[in-house]
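A.B. asks: just coords:
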């Protein structure tokens, strides 16, 4: 139990560092309550609402790697509702978590869900200057209040704009497998980790293009680029990652 608490404390401190490198502002504050997002998933760590995820296949949820890092964490998901107080609770399948290389992204196997998965975007969706939509159940308050005390009960969304990878505001947030966005109608932060960034393809379908990795809570956030991981995601879904 002690080692579990230490591991949990260490990862929470790490996530807090990533999400607090600038003077904070509320998560998706100024955004709107979402009326759509059947594939959105609330992620719980040891019973506490902690992250966001997305259903990409009937048995697979994609989220941030740091949200599901340790096997001794009790990871559960609530699916099928835009209100985190409702929906179905499912647990991850043992030994069914697969981590991407070069991005803070993980695929987590779950019992088969009766949820329509979101499609995967292509590279054409991630261009500098393009507006994408961020979703999450993250914090609705700013410090000194604790983010854990004000997680949104309802799914929220905000439009954010992709900026250059070399933008100096993004230096401490983005890796080679990420893209950076700047605040638009809002900005994701604590509790939104692992949440989706979406765009609309040429057919008008909303598709997944990013997985939230980190945010400075004031100006910019980083997303693991799903369009670069498209082949890996399909391979894991097909083979189980083995």
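C.D. replies: Perfect, I can see it now. This is a predicted model, so every value here is computed, not measured.

A.B. asks: only C-alpha atoms for contact and neighbour calcs from this point on.
C.D. replies: Will do.

A.B. asks: so after the longest helix anywhere in the chain, what's the next helix or strand?
C.D. replies: Longest helix of the chain, by residue count under DSSP state H: helix 2-18. On the C-terminal side of helix 2-18, the closest following helix or strand by DSSP states H and E is strand 32-33.

A.B. asks: Now tell me what touches that following strand from outside.
C.D. replies: 154, 155, 156, 157, 158 (CA atoms under 8 Å, 6 or more residues apart in numbering).

A.B. asks: Might you calculate how far it sits from the centre of the chain?
C.D. replies: Strand 32-33 sits 17 Å away from the centroid of its parent chain (CA atoms, centre = their mean, to the nearest Å).

A.B. asks: Same question for stretch 152-159.
C.D. replies: Relative to its chain's centre, stretch 152-159 lies at 12 Å (CA atoms, centre = their mean).

A.B. asks: end to end, how far does it reach?
C.D. replies: Taking CA to CA, to the nearest Å, stretch 152-159 runs 17 Å from one end to the other.

A.B. asks: and what of stretch 98-115?
C.D. replies: Termini of stretch 98-115 sit 21 Å apart (CA to CA).

A.B. asks: buried set for it?
C.D. replies: The neighbour-count check on stretch 98-115 (16 or more other CA atoms under 10 Å) flags 98-100, 103-110, 113, 115 as buried.

A.B. asks: which residues touch residue 160?
C.D. replies: Residue 160 is in contact with 131, 132, 133, 134, 181, 182, 183, 184, 185, 186, 187, counting by CA under 8 Å, 6+ apart.

A.B. asks: next, the one to line up against it:
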């Protein structure tokens, strides 16, 4: 079975990249399928994009740093922007990206200036146990042909393996859908266990509701060395 990238191929993307993304997302399934729009404040939320925010999801890990997926990068040198601090994408503080740093399928974005309305997430130092019920968040599509969600969505998933691999061969957490599962546009979005971020949305088997999230704990030293958190 071929693993499917979760990157949203949007009309605003560069044509050649969009074509490649569509090839990798041949299954026309929904976005975070099931789940619900968030009701609690999410001041750590980040919508990541190029000419505008919203192509991928992410999280604020420090006031000047956002964590997302490395496969959200476009080929070449393109300006990236993020909207941070609100579950409503249109209400987020829009800031340009100054630097990009990658490790496996993790991408750290340094912003040109600190976010004023965002509150950073807590990052986990250990993976969650197998069997744990975690929460995933993202702005992915809500139906096969719908645009990315304008308001952040959340769903529960159950951890099934800790020896999985992310989209670029790095260590990852495998989970199966609970109240929903991730898909297009949810790339880079966080997975939480007991209030701490344990993973970053990387890839999945859409037809089975399985997703791989790059492990935060096993790249914790790199995050600390790069972003100082």
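C.D. replies: Great, that's in hand. Keep in mind that this is a model prediction, so the values were computed, not measured.

A.B. asks: if we can go back for a sec, secondary structure and distance to residue 215 of the first structure for the buried residues of stretch 98-115 of the first structure - can I get that in CSV?
C.D. replies: Converted to CSV, the buried residues of stretch 98-115 of the first structure look like this (DSSP: H, G, I helix; E, B strand; the rest coil; distance: CA to CA, whole Å):
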residue, secondary structure, distance to residue 215 of the first structure
98, strand, 23
99, strand, 20
100, coil, 20
103, coil, 15
104, coil, 13
105, coil, 15
106, strand, 18
107, strand, 21
108, strand, 23
109, strand, 26
110, coil, 27
113, coil, 30
115, coil, 29
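
A.B. asks: Show me which of those is closest to residue 19 of the first structure.
C.D. replies: Nearest to residue 19 of the first structure, judged by CA to CA, of the buried residues of stretch 98-115 of the first structure is residue 104 at 13.8 Å.

A.B. asks: Just give me the closest of the buried residues of stretch 98-115 of the first structure to residue 214 of the first structure.
C.D. replies: residue 104 (9.2 Å).

A.B. asks: Can you tell me, leaving aside adjacent residues, what's nearest to the closest one?
C.D. replies: In space, and not counting its chain neighbours, residue 104 of the first structure is closest to residue 65: 4.9 Å by CA to CA, 6 or more residues apart in numbering.

A.B. asks: mind listing the helices for the first structure?
C.D. replies: Using DSSP H, helices in the first structure cover 2-18, 230-239.

A.B. asks: so which of the ones you listed comes closest to residue 46 of the first structure?
C.D. replies: Here helix 2-18 is closest among the helices of the first structure (CA to CA), at 9.6 Å.

A.B. asks: Now that closest one: buried residues?
C.D. replies: 7, 8, 15, 18.

A.B. asks: what's the farthest-apart pair in those?
C.D. replies: Largest separation among the buried residues of helix 2-18 of the first structure by CA to CA: 7 and 18, giving 16.8 Å.

A.B. asks: Can you name the residues that contact the residue nearest the centre of the first structure?
C.D. replies: By CA atoms, centre = their mean, the first structure has its centre lying nearest to residue 194, at 1.6 Å. By CA under 8 Å, 6+ apart, residue 194 of the first structure lies in contact with 51, 52, 53, 62, 63, 64, 65, 67, 105, 211, 212, 213.

A.B. asks: one more time with 6 Å, if that's ok
C.D. replies: 52, 53, 63, 64, 211, 212 (CA atoms under 6 Å, 6 or more residues apart in numbering).

A.B. asks: how deep is the fourth one tucked in, by neighbour count?
C.D. replies: Right, residue 64 of the first structure. By other CA atoms under 10 Å, the residues close to residue 64 of the first structure number 28.

A.B. asks: again, but for the third one
C.D. replies: Taking other CA under 10 Å as the criterion, the count of residues near residue 63 of the first structure is 32.

A.B. asks: Nearest residue to it in space, please, no chain neighbours.
C.D. replies: Nearest to residue 63 of the first structure is residue 194, by CA to CA, 6+ apart, at 4.0 Å.

A.B. asks: Which residue in the second structure occupies the aligned position of the one you found?
C.D. replies: Superposed on the second structure with TM-score structural alignment, residue 194 of the first structure falls opposite residue 188.
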